[in-house]
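Chemist: From the sequence below, what's the structure:
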Amino acid sequence: MSSQIRENLQKFFVLGVSYRKTALDVRGRFSLTQMDQEALLRDAKEYGVEGLIVLSTCNRTEIYAHTSDMDLVTKLFLSYCKGNEKDFRYNGYTIQGSDCIKHLYQVCSGIDSQIVGDFQIVGQVKNAYQLSENYQMINSFLNRLFSFVFKASKKIKNETELSRGAASVSHAAVQYIKDKVADLESANFLLFGTGEIGKDTCSNLVKHMANRSLTLVNRNVEKAEALAKKFDINYRAMSHLTEEVKKAEVIIVATGAPHPTLMVEHFEGITECKLILDLSVPRNVDTAIDSLENVLVISVDELSEHTSEAMQQRLTCIPQAEEIIDDSIREFYGWLEVTFLSPVIVALKDNLNKIRDKELEYHRAKMSDDELKRVEKITSNLMNKIARACISHLKDHHKTQSSPMETLNMIFQESETK
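Modeler: Okay, here's the model as predicted:
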């Protein structure tokens, strides 16, 4: 790999926090709302950052960038989250170059997910990519890299068992309920929030409840109504939240807000036992609720430890997925080399054709039409063979030479001395 390509790779980095190093409350401080993400992208564009993608999920908040100014991207990130520079130095990470590319592949394949093989991450990354594209923050490097990554993720999903079986945050929530709630078919459930995780949880819950005793509450009542009609269940407006909290034995919170949405005030006068599953990051269940008698609050991190046998089966598929990733990375590096060499290859072909055309023009008057056609065909084949040989030499020599033009000059000098 040439020095120029290595320099280009070093411009690609990710900075962020994830479940691997950071507790739930700390991840919440670095979580970015949709508005924060859009504002960050606008600022990055204004400051001349070449390419940038913002990913914020319950497991991680990461900024992928292709630029020489890592300090600027770090400052922009910290300006939109509640965590400060000291928090980030202690809890965060920065990965650069080839290591960053490998990390991106592992994230998008589900290998680096809190629940291994959770394929929801692919949709989240695609949404992040689309948002950056809307703000014209996808340069050619990011465009081609993420294209390779999405293709590899699809191949891993289709050709391995990494994402087979039920093992996701929403499934872990339902599995926990099944294991802990004795009267599952008669219990009353409340699902607060109908985003992507809320929808998945709703679907999984309905599969295991014969009496459909599930009520949806959402800030946007139209969305709750649409989901309720799909599964033939009940829905209520936000104004009825306290009433529904009182009725439910199991409450699932998936509001995805940057602040608590289920408050201790919603439990005034309630003495019955309640199981609350908070699927949001940062926490959307008021921490004061944790101290209420007869109320058990379970967080995302606790749910991730409660998975089925599918998890163990998935772990055995990681080596196969890693092979697909390694193959795709090699293809991407090949694309980088061809892209870097393409101007030289075009110049080479142009120079060869000019030499051919000049010679043909010089001898044109001395040949008949039939002779000229044969000579044109012969010289065309000859030029193509020379071009292919030179291009092959360029690609091989480029791995050690710092300058493709130096390699091109060397080829022609060698030809002149022979």
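Chemist: Only C-alpha atoms from now on, for both contacts and neighbour counts.
Modeler: Fine.
Chemist: Secondary structure of residue 190: a helix, I assume?
Modeler: No - counting by DSSP: H, G, I helix; E, B strand; the rest coil, residue 190 is located in no helix; its state is strand.
Chemist: neighbours of it, just the number please.
Modeler: 25 (other CA atoms under 10 Å).
Chemist: That one against residue 212, yeah?
Modeler: No - judged on CA atoms under 8 Å, residue 190 makes no contact with residue 212 at a distance of 11.2 Å.
Chemist: next SSE after the helix of greatest length in the chain?
Modeler: Counting by DSSP state H, the longest helix found in the chain is helix 318-363. The helix or strand immediately downstream of helix 318-363 is helix 369-398, counting by DSSP states H and E.
Chemist: let's see this one next to it:
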Amino acid sequence: MTEDNVHISPFYAISISYEKAHTEIRGKYTFFSHNIEDFAREIRENNLGFCFIISTCNRTEIYAQTPNLDAIINLFCEYVNGDKDEFMKYIDIYENTSAINHLFRVSAGLESQILGDFEIVGQLKIWFKKFKKHKLTNAYLEKLLNTSLSISKNIKHKTALSNGAASVSYAAVNYILQNIDKSQHYNIVLLGIGKIGQNTCENLVKHTENTNITLINRTPEKAEKLAQKFWVQHKEFSELKTTLAHTDILIVATSSDKPIINAESIDKDKTMIIIDLSVPSNVSPELKNYSNITLLNVDDLSKMIDETLEMRTLEIPKAEAIIDKYTEELSEWEETRKLAPAIVAFKEDLLRLNHHNFNDLRKNNPTLNGKETLLSEKLVQKITNRFADYIISNPDKKAVAIDIMKEIPLALWQAEKVAENLSTLGHQSQIVPIISEGDKNLKVPIYELGITGVFTKDLDIALLNEKIDLAVHSLKDIPTRLPENIFISAVLERDFPEDVLVRNPKAKNKNYNDMHIGTGSLRRQCFWKNAYPNATFGNIRGNVQTRLQKLESENFDGVIFSLAGIKRMEMNIDYEYLSFITPAPAQGVVACCSLQNNKEINSILAQINHSETAQATKVERDFLQTLEGGCSAPI
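Modeler: A predicted model of the protein is given here:
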């Protein structure tokens, strides 16, 4: 099953834990890592999707994105040699949102036997890595895991859910930390290294900086082995009394049926803390009668643990709020994934159109480089990324967005350029495509549309309605008289202001005076007619790619372009400079318009304004306004 197909499969969490199953039952359904390879192979062969399993002493969890949950459960029971009917009695099954919430709660320590115990997080990472090695995870499961790890980290840092001592071994160490001068190095003796003793030793090493730790055990080999693991000292049991003469803190974790530490074992005049972790007590209660000795037992530590758990319980709402926040973000990410096919299809269409146009042109133009395309791959990716950002934010406008993207990639390039300039200064922006009347009506010459600001009016309305903060235009398309409260707040440095001609290969030797030229600009026609009176003209509109297609399909000898458009689209085509055509005022300049009363936006835009270009284009536009020039009366 491919990852794209499996994305539509439900996500499940199957849990067997201490809450329903006692130790013996949990042991029967423990999954061992040596089974992962064969288990993974059968999952793949049977097209059962993706999953990972985690097994600890307190729980076994199966997290699966699968079209067939029953088959996953059957396979699991087969590998643990368990009975499915029995297994079903003890498990909880969660689906989709509930399954995600369960995973997040497990990683947060909210489902741990000891509330707030984050030890499960390390296990999650270890087990996931094992299943990933055998290609049984996918991007979706990895996203869930990484989110759960972020949740765990966030809760640990922003709540007190894991604060305090919640086990007797840690409670003992925590008491020491809170009741001694940390700057002093005390001699600590740990007597007995069973399970509790081992945990206590690990906590001592992990949470204290004390290097004067000595292990003593009736079986010296065990003490020696543990001492080597944690880089601490060890001594023979026969040395206990002489060692205690120099001990400041004694922790007893033995399992004797009667006290082994009494008044005869220690120097009664020495100040000492004694912590008895044994049940029954292995330290004689008579030692409480000595004022220089502080004696704590399991009951004393349990009171501390109860206080900790009570405090942790109060932190649950905070932890759940963090989970809710991440769950909402995950939901947004999932919606984005649903749009992925549309985004990929758009990019493929754009690339296909790009290569198709190029191949059509290349048939009759051998000068074109076969390794180049009309749009660079880099630019296609930029367009696609911006398209994706927009439809993710506005999924209800997806169809309109696609139409816009196909028609005005140059406008998008201009917006991207402004966004890059703002980003360099630390200002983030979102590009909102708005299709103008000039881009909607591609059949009528601009000068016949009968309105001023044909390329800017729709963006002006969006500005005045405060749907956008700034509008990006080619400065030559902006009328010299702007609506009230709208002004040109910044211009980028001018580049490539010239007009150029791209010839039809069939007319490569034709004289300018005999050519049939494609252009929707009355200004360009006037300049050409003045220099070559016998030339004829036909209307041609659309983006650069569309006009190149029409160059041949509508039998033009040549089409006039702005050089800036060709350069900005990174196109590899031959062109000729037209020195007899004076560029339009402000041609080759990208401009930003904003509301005059939006001081915050205007102060930001002032930072990207190119002053030299701004001064020059002001003179050009003032000249144009004085003579009342425009599309229908070109200057």
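Chemist: just to revisit the earlier point, what's the distance between the longest helix of the first structure and the middle of its chain?
Modeler: Averaging C-alpha coordinates over helix 318-363 of the first structure and over its chain gives two centres that are 29 Å apart (CA atoms, centre = their mean, to the nearest Å).
Chemist: Counting by contacts, list what that helix packs against.
Modeler: For helix 318-363 of the first structure, the elements it packs on are helix 3-10, helix 97-109, helix 140-159, helix 369-398, helix 404-417, judged by 3 or more CA pairs under 8 Å, 6 or more residues apart in numbering; DSSP states H and E.
Chemist: and the longest one with helix 404-417, angle?
Modeler: Going back to what we said before, that points to helix 369-398 of the first structure. Helix 369-398 of the first structure runs at 130 degrees relative to helix 404-417, counting by axes from the mean of the first three to the mean of the last three CA atoms, to 10 degrees.
Chemist: hang on, the earlier thing: out of the helices and strands packed on helix 318-363 of the first structure, nearest to residue 42 of the first structure?
Modeler: Ranking those by proximity to residue 42 of the first structure (CA to CA) places helix 140-159 first, at 17.4 Å.
Chemist: what's that closest one packed up against?
Modeler: helix 97-109, helix 318-363.
Chemist: chain center to it, what's the gap?
Modeler: Distance of helix 140-159 of the first structure from the chain centroid (CA atoms, centre = their mean) equals 10 Å.
Chemist: Give the buried residues for that helix.
Modeler: Neighbour-count burial for helix 140-159 of the first structure, counted by 16 or more other CA atoms under 10 Å, picks out 141, 142, 145, 146, 148, 149, 150, 152, 153, 156, 157.
Chemist: Adding distance to residue 122 of the first structure, write these out as CSV.
Modeler: Listed next are the buried residues of helix 140-159 of the first structure as CSV, based on distance: CA to CA, whole Å:
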residue, distance to residue 122 of the first structure
141, 19
142, 16
145, 14
146, 11
148, 13
149, 10
150, 8
152, 11
153, 8
156, 12
157, 10
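Chemist: on that earlier part again, mind putting the helices and strands packed on helix 140-159 of the first structure into JSON lines with mean neighbour count?
Modeler: Formatted as JSON lines, these follow (neighbours: other CA atoms under 10 Å):
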{"stretch": "helix 97-109", "mean neighbour count": "20"}
{"stretch": "helix 318-363", "mean neighbour count": "15"}
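Chemist: Tell me which of the ones you listed approaches residue 8 of the first structure most closely.
Modeler: Smallest distance to residue 8 of the first structure across those (CA to CA): 8.3 Å, for helix 97-109.
Chemist: Remind me what that closest one packs against, helices and strands.
Modeler: Judged by 3+ CA pairs under 8 Å, 6+ apart, helix 97-109 of the first structure is in contact with helix 3-10, strand 12-18, helix 120-134, helix 140-159, helix 318-363.
Chemist: mean shift between it and the second structure?
Modeler: Its matched residues in the second structure lie on average 0.6 Å from helix 97-109 of the first structure after superposition (mean CA distance after the TM-score superposition for the first structure).
Chemist: Measure how that helix sits relative to helix 140-159, angle-wise.
Modeler: 40 degrees.
Chemist: quick one: helix 97-109 of the first structure to helix 318-363, angle?
Modeler: Angle, helix 97-109 of the first structure to helix 318-363, by the same axes, to 10 degrees: 120 degrees.
Chemist: how big is the angle separating helix 97-109 of the first structure from helix 120-134?
Modeler: 120 degrees.
Chemist: who touches helix 97-109 of the first structure?
Modeler: Defining contact as CA atoms under 8 Å, 6 or more residues apart in numbering, one finds that helix 97-109 of the first structure is touched by 6, 9-14, 112-113, 117, 119, 121-122, 125, 149-150, 152-153, 156-157, 321, 325, 329.
Chemist: Fine, thanks again, bye for now.
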